[in-house]
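Undergrad: got a predicted structure here, sequence first:
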Amino acid sequence: MHRSLHGGRHELGQNFLTHTPTIKHLTTLVAATEGSIIEIGAGGGALTRSLATLNRPLTAIELDEHRAKALSASLPGITVVRADALATRYDQPVVVGNIPFHLTTPLLRRLLTTGSWNDGIVLTQWEVARKRAGVGGGTLLTAQSWPWFEFSLSGRVAATSFTPRPSVDGGILVMRRRAQPLVPQHERKAYADFTHAMFTGRGQGLTGIVQRYLRCSAAASRNVVGLAGVSRSALPRDLSAPQWASLWREVKRES
């Protein structure tokens, strides 16, 4: 295949998924959703061909113009769009893809802050998938998104499942937009600023961080944290989605 205008495989950060059971598992996860599908980074089309068997409207996004052309020719029943995944708006109900590992964070940020999709099923680095799902403690990005999305893990994918083989294993992250957000949409920016302050703030545990944030007494801070249903010894990484929403409500009330 000719070299892409955007560079070769290394420049595009592509590690193609070749493990048939994983492809089938991803397809099964998508089959449990409803509506049209958009695939991020179709590459050689291994996952695309499997998704096409679901007989649902399918759009494949691929940056490499040669691969996009070949995929369009081999699968005339789907829509192939040559585009940058970071510049694509994801408004179809279902998003799926084997995300280039080096683009994981910016792509997840785009998915979680733009578009109107309902279900997202992405294959990315194992540690990133674990962290985004809140396994072993939440992260800032997860906390900022939790009021509007649910996250779960659906399996670890060995590095040997890709060609060429990456240096780390992959993980399947399942994301679903909440039918009823835990925080109103119009408060999203203020809430994001709040969670950022909690993760970066100084203080003895969460109560100390809240105290500095509110510029209140230690007793008032303990009261806020207690009313939110959070342990006084908790750290920001320890909170669940409902606890973040509850803490936000109590902090707003105290502000």
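TA: Looks like it came in fine.
Undergrad: switch to C-alpha atoms for all contacts and neighbour counts from now on
TA: Will do.
Undergrad: hang on, Ser152 in a helix?
TA: No: counting by DSSP: H, G, I helix; E, B strand; the rest coil, Ser152 is not found in a helix; it is strand.
Undergrad: residues contacting it?
TA: 133, 173-175 (CA atoms under 8 Å, 6 or more residues apart in numbering).
Undergrad: check Lys189 too.
TA: Contacts for Lys189 (CA under 8 Å, 6+ apart) come out as none.
Undergrad: what strand or helix carries it?
TA: Assigned by DSSP states H and E, Lys189 belongs to helix 188-200.
Undergrad: which one of the contacts of Ser152 is nearest to Gln204?
TA: Closest to Gln204 out of these is Ala133 (25.9 Å), distances taken as CA to CA.
Undergrad: for comparison:
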Amino acid sequence: MNLASATQVKALLAKYGVRPKKRLGQNFLVDRNVLTRILDAADLTAESNVLEIGPGLGIVTVEAAARAGRVVCVELDRSLEPILKEALSGCDNVEVIIQDFLKLDLAGLLEGSGRWTVVANLPYYITTPIITKLIGSKRYFDAMLLMVQREVAARLRAEANNDVYGAISVFVQYHCEIESIMTVSRNVFYPVPEVDSELIMLRVRSSPPVAVSDESLLFSIVRAAFGKRRKTLLNALSSSEELKWDKHEAQVVLGAAGIDAGRRAETLSLAEFAALANAAI
């Protein structure tokens, strides 16, 4: 079975009576060169543990199993289970879990098994929740190799004063170093999606790039600031139900951090958000 062939993938789907589900963002990789780049970037060894999110038809899973010691893949779509069983019939080191990844108990699955590498092709509609969950369990991971839409990749690595800079940019950059591996044409997927993708690597930082006394408070401030990004910081922070600051409290914190209350969230660097959080303690 050649899963890197669009013709054979179509035949395989027809054999099992499965149609790609647009609502789940199902676009299956059918290119051998991109597959090789993914596996090379993952840098797997016989000691590697791999967590794959959204294995689809198993094209990456089969190759990962040949390089890694253990592969656990989590697939939401139960209709793909028989296809995965066929594709992975010779892979004794692969476990397939049919479940919503966002409902999965990661600690229960990964605890006591060493460090893991994540490999995932993330649908646009659920990219942020999945990345947030992964980073929330970052203690288990060395790196996360993610296929995302190009606009998502741009948002993740955006810096202050960029139109696409937002709360997820600050969150990811605080926890991870971001590396672009390659731009991926929409034409290497079946069905062909409407936009191109980008393969990115998130490497978990050993320590954050800025020092904060209260991480929870930092991200409460970030969410409040970007939640009303068209408002000034004074108005955005003082109207946050999460922070529960009045205008005087917000003004005091901004002043203590040396930040103009009339600025907007997209102008603040990660270091300035950290200064705000530390000034609020």
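TA: Now that the structure is in, tell me what you want to look at. As the structure is a prediction and not an experimental result, all values here were calculated from the model.
Undergrad: now do the same end-to-end measure for stretch 227-244 of structure 1.
TA: 12 Å (CA to CA, to the nearest Å).
Undergrad: then stretch 221-240 of structure 1?
TA: Span of stretch 221-240 of structure 1 from end to end, CA to CA: 19 Å.
Undergrad: what sits up against that stretch?
TA: By CA under 8 Å, 6+ apart, stretch 221-240 of structure 1 touches 137-140, 198-199, 205-208, 210-211, 214, 243, 246-247, 249-251, 254.
Undergrad: are any of these buried, and which?
TA: Neighbour counting with 16 or more other CA atoms under 10 Å marks 137-140, 198-199, 205-208, 210-211, 243, 246-247, 249-251 as buried within the contacts of stretch 221-240 of structure 1.
Undergrad: narrow those residues to those in helices?
TA: 140, 198-199, 205-208, 210-211, 243, 246-247, 249-251 (DSSP state H).
Undergrad: ranges for the helices of the stretch 51-200 of structure 1?
TA: For the stretch 51-200 of structure 1, the helices defined by DSSP state H, counting those that start in this stretch cover 65-74, 104-113, 126-132, 140-145, 188-200.
Undergrad: what helices or strands is the third one leaning on?
TA: In this case it means helix 126-132 of structure 1. Secondary-structure packing of helix 126-132 of structure 1 (3 or more CA pairs under 8 Å, 6 or more residues apart in numbering; DSSP states H and E): helix 140-145, strand 149-157, strand 170-177.
Undergrad: trace that helix over to structure 2 and give me the residue numbers.
TA: Mapping helix 126-132 of structure 1 onto structure 2 (TM-score structural alignment) gives residues 150-156.
Undergrad: with structure 1 superposed, average distance for that stretch?
TA: When structure 1 is overlaid, stretch 150-156 of structure 2 sits 0.9 Å from its aligned residues on average, using mean CA distance after the TM-score superposition for structure 1.
Undergrad: ok, and what's touching that stretch?
TA: 124, 164-166, 168-170, 172-173, 178, 183, 195-198, 200.
Undergrad: distance of whichever residue in structure 2 pairs up with His102 of structure 1 relative to Leu24 of structure 2?
TA: His102 of structure 1 maps onto Tyr125 in structure 2 when the alignment is built from TM-score structural alignment. Here the criterion is CA to CA. By it, Tyr125 of structure 2 lies 8 Å from Leu24 of structure 2.
Undergrad: likewise Pro129 of structure 2?
TA: 14 Å.
Undergrad: hmm, Thr128 of structure 2 is touching Ile168, no?
TA: Yes: between Thr128 of structure 2 and Ile168 there is a contact at 7.4 Å, judged by CA atoms under 8 Å.
Undergrad: which one's more surrounded, those two?
TA: Ile168 (22 against 15; other CA atoms under 10 Å).
Undergrad: what lines up with the more buried one in structure 1?
TA: In structure 1, Ile168 of structure 2 lands on Leu141 (TM-score structural alignment).
Undergrad: just give the number of residues close to the closest residue in space to its match that isn't next to it in sequence.
TA: Of all residues not flanking Leu141 of structure 1 in the chain, Arg132 sits nearest, at 7.3 Å (CA to CA, 6 or more residues apart in numbering). By the measure other CA under 10 Å, the count of residues near Arg132 of structure 1 is 26.
Undergrad: one more: Asp193 of structure 1?
TA: Neighbours around Asp193 of structure 1, by other CA under 10 Å: 11.
Undergrad: any idea how far the aligned residue in structure 2 for it is from Ile259 of structure 2?
TA: When structure 2 is aligned by TM-score structural alignment, Asp193 of structure 1 is paired with Ser220. The gap separating Ser220 of structure 2 from Ile259 of structure 2 is 17 Å, by CA to CA.
Undergrad: can you give me how far stretch 240-255 of structure 1 is from the chain middle?
TA: 23 Å (CA atoms, centre = their mean, to the nearest Å).
Undergrad: spatially central residue in structure 1, please.
TA: The centroid of structure 1 falls nearest to Leu108 when counting by CA atoms, centre = their mean (4.3 Å).
Undergrad: OK, contacts around that residue?
TA: Contacts of Leu108 of structure 1 (CA under 8 Å, 6+ apart): none.
Undergrad: of the contacts of Ser152 of structure 1, which ones are shared with structure 2?
TA: Mapped onto structure 2 and checked by both residues aligned by TM-score structural alignment, their matches' CA atoms under 8 Å, these keep the contacts 173-175.
Undergrad: export those to JSON lines and tack on neighbour count and distance to Arg67 of structure 1?
TA: Below are those laid out as JSON lines (neighbours: other CA atoms under 10 Å; distance: CA to CA, whole Å):
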{"residue": "Leu173", "neighbour count": "25", "distance to Arg67 of structure 1": "26"}
{"residue": "Val174", "neighbour count": "24", "distance to Arg67 of structure 1": "27"}
{"residue": "Met175", "neighbour count": "23", "distance to Arg67 of structure 1": "28"}
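Undergrad: ok, so of the residues you listed, who is nearest Ala32 of structure 1?
TA: Nearest member of the kept ones among the contacts of Ser152 of structure 1 to Ala32 of structure 1, counting by CA to CA, is Val174, at 11.8 Å.
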